[in-house]
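Undergrad: what shape does this take:
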Amino acid sequence: MPSRLLSVRIPFLAKPGALRCVGFMASNTGKKLIQIDVSSDTVCPWCFVGKKNLEKAMEQTKDKFDFEVRWHPFFLNPDAPKEGIKKSDFYKMKFGPVQFERATSRMTEIFQGLGLEYDMTGLTGNTMDSHRLITLAGHQGYDKQNALVDELFLNYFCQGKYIGDKQVLLDAARKVGIEGAEELLEDPSKGVDEVREELNKYSSAISGVPHFVINGKYQLSGGQPPNIFIRAFEAAAKDGDGW
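TA: Here you go, the predicted structure:
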């Protein structure tokens, strides 16, 4: 369920005082490499929408570019309970019954447009463990990390699973081939400092997610349509030609 900030689409911004700055990079295929840093929370529906639209844009431009997508943590509700609370109860309290129904109807329609079923059953709660696991996955390859993020989104938004549940996280990790997940999740302190470092480095200056940084220079926020991502890819690649 997006907050007001999350439902606002911010237009394409060029060179907005970037988080970091990189010049032109080429992959080993000879195509230009587009690096995408995504700040996201695993209970943010707009983050899943943004991911799917990003992937459509990447598919449409794969003949021109190679991509490296890296996921970073954000906490919409850092004080959410570890034990979880029913999604419907939480969001009715947060937004009120009328706004809850409107937002649910809207997200259901948007998900249907992506070929997905929006499921409001199950629990919501603290997302630290999911971010610890995503950070671990990043050390084993960004393709694995991306697959894990997708699996967790599907679990939470389409299958009514609680991603604060250790077994749900372990099943997702095993499905995409993440090693060391059980050891990580057995120790509630393991990886927490790294998540906080990632949060500070990539997400401390933003107020809502999803937030995308393209080649360190071009920033996009919200569930942008594929054509906006493509414009950002092309601008970043063109800008790199001058380096």
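Undergrad: switch to C-alpha atoms for all contacts and neighbour counts from now on
TA: Will do.
Undergrad: does Ser189 count as helix, strand or coil?
TA: coil (DSSP: H, G, I helix; E, B strand; the rest coil).
Undergrad: tell me who's in contact with Ser88.
TA: Applying CA atoms under 8 Å, 6 or more residues apart in numbering, we find Ser88 in contact with 120-121.
Undergrad: now the strands for the chain?
TA: Assigned by DSSP state E, the chain shows strands spanning 10-13, 32-40, 65-73, 85-86, 123-124, 211-214, 218-221.
Undergrad: if I look at the residue positioned nearest the centre of the chain, how far off is His131?
TA: Geometric centre of the chain, nearest residue: Ser40, 3.7 Å, by CA atoms, centre = their mean. Distance, Ser40 to His131, using CA to CA, to the nearest Å: 9 Å.
Undergrad: so what sits against both of these two?
TA: 72-73.
Undergrad: want to put them side by side, so please do this one too:
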Amino acid sequence: MSVARKVVIEITSDNVCPWCYIGKKRLDKAIARAPSNLSFDVRFRPFQLDPTASPYGVPKLEAYERKFGADRVEKMIPHMKAVGEAEGIKFDYGGLIANTLDSHRLLAFAASQNKQLPVSAALFAAYFENQQNIGDRETLIEIAAKAGLDADAARAYIESDAGEREVREEVAGARQRGISGVPFFRIDGLYEISGAQDPAVFEEVFAKIAESA
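TA: This is a model prediction of the structure:
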């Protein structure tokens, strides 16, 4: 019996980026339809759309209107909700948006415990669908526990400064490599896809890899 060819997919992403949530959902669809001789190792890499954001949070709509203008936001929200619905996401624009440094640190810790994917999914759902503030450390610990991490270990990590330097360095490194928007997918160390592309775009890449496996 042949061994499946492992494909590493690195997703540079921010936990408050709606297109990152959509992009991961679309990637999942493509993986579900991928050739059977491939297996996948999906890893998240940190990016911060706004490294200067408050750690305490401000209302989402207030932040969006300040960034995009009220008129644009009025048109943007129905569009995003429609796109989200197609991917099984129920976008909610209540709640707060805050600095994502600690949430990226949590993802780094989760990776060390082989729990990064469920924690990432929980972070996206908490922020985008459940009005939770993922800049709040108590909220992060609760999310970690529900996603299968040991709550005491997650608390010890989050309440320390562990991983902070590494996350900041990775974010800076992404920008130095020319990544200015997310999501950004690096597949098999060779193929790069920018943005929340349709599943077919990923499927085309997977087919090329499968042919050479």
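Undergrad: read off where the helix ranked longest in the second structure ends up in the first structure.
TA: Counting by DSSP state H, the longest helix found in the second structure is helix 70-86. Using TM-score structural alignment, the residues of the first structure aligned to helix 70-86 of the second structure are 97-113.
Undergrad: and the matching stretch against the second structure, how far off on average?
TA: Stretch 97-113 of the first structure, aligned to the second structure and superposed, deviates on average by 0.8 Å (mean CA distance after the TM-score superposition for the first structure).
Undergrad: name the residues of that stretch that are buried.
TA: 100, 103-104, 107-108, 110-111 (16 or more other CA atoms under 10 Å).
Undergrad: let's have the residues you listed in a markdown table, adding distance to Pro73 of the first structure.
TA: As requested, the buried residues of stretch 97-113 of the first structure are exported to a markdown table (distance: CA to CA, whole Å):
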| residue | distance to Pro73 of the first structure |
| --- | --- |
| Phe100 | 25 |
| Ala103 | 24 |
| Thr104 | 24 |
| Met107 | 22 |
| Thr108 | 25 |
| Ile110 | 24 |
| Phe111 | 23 |
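Undergrad: residue in the second structure matching the residue nearest to the centre of the first structure?
TA: Using TM-score structural alignment, Ser40 of the first structure pairs with Ser13 in the second structure.
Undergrad: now do the contacts for its match.
TA: 20, 44-48, 182-184.
Undergrad: quick one: it and Lys60 of the second structure, what's the gap?
TA: Where Lys60 of the second structure is concerned, Ser13 of the second structure sits at a distance of 19 Å (CA to CA).
Undergrad: now do Ala32 of the second structure
TA: For Ala32 of the second structure, the distance to Lys60 of the second structure - CA to CA - is 33 Å.
Undergrad: which one of the two is surrounded by more residues?
TA: Lys60 (17 against 12; other CA atoms under 10 Å).
Undergrad: so what corresponds to that one in the first structure?
TA: Using TM-score structural alignment, Lys60 of the second structure lines up with Lys87 in the first structure.
Undergrad: one more: Gln197 of the second structure?
TA: Per TM-score structural alignment, Gln197 of the second structure is aligned with Gln224.
Undergrad: what number of residues lie near the counterpart of Gln167 of the first structure in the second structure?
TA: Structural alignment (TM-score structural alignment) places Gln167 of the first structure against Glu138 in the second structure. Per other CA under 10 Å, the neighbour tally for Glu138 of the second structure reads 14.
Undergrad: quickly note the distance from the nearest residue to Thr52 of the second structure once chain neighbours are set aside to Ile193 of the second structure.
TA: Nearest residue to Thr52 of the second structure, sequence neighbours excluded (CA to CA, 6 or more residues apart in numbering): Asn99, at 7.2 Å. Plainly put, Asn99 of the second structure is 26 Å away from Ile193 of the second structure if you go by CA to CA.
Undergrad: who's more crowded, the two?
TA: Set side by side, Asn99 of the second structure and Ile193 show more neighbours around Asn99, with 24 against 15, by other CA under 10 Å.
Undergrad: quick one: residues contacting the counterpart of that one in the first structure.
TA: In the first structure, the residue paired with Asn99 of the second structure is Asn126, using TM-score structural alignment. Asn126 of the first structure is in contact with 77-84, 164, counting by CA under 8 Å, 6+ apart.
Undergrad: helices and strands around the longest helix of the second structure, which ones?
TA: For helix 70-86 of the second structure, the elements it packs on are helix 60-68, judged by 3 or more CA pairs under 8 Å, 6 or more residues apart in numbering; DSSP states H and E.
Undergrad: for the helix it packs on, the distance to its chain's centre please.
TA: 20 Å (CA atoms, centre = their mean, to the nearest Å).
Undergrad: which one of the contacts of Asn126 of the first structure sits in the busiest neighbourhood?
TA: Gly164 (21 neighbours).
Undergrad: that one against Asp129, yeah?
TA: Yes: using CA atoms under 8 Å, Gly164 of the first structure is in contact with Asp129, at 6.5 Å.
Undergrad: sorry, back to before: just send the strands of the first structure back as TSV, with distance to Glu198 of the first structure too.
TA: Converted to TSV, the strands of the first structure look like this (distance: least, CA to CA, whole Å):
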stretch	distance to Glu198 of the first structure
strand 10-13	23
strand 32-40	9
strand 65-73	6
strand 85-86	27
strand 123-124	23
strand 211-214	14
strand 218-221	17
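Undergrad: these: which one's closest to His139 of the first structure?
TA: strand 65-73 (10.5 Å; CA to CA).
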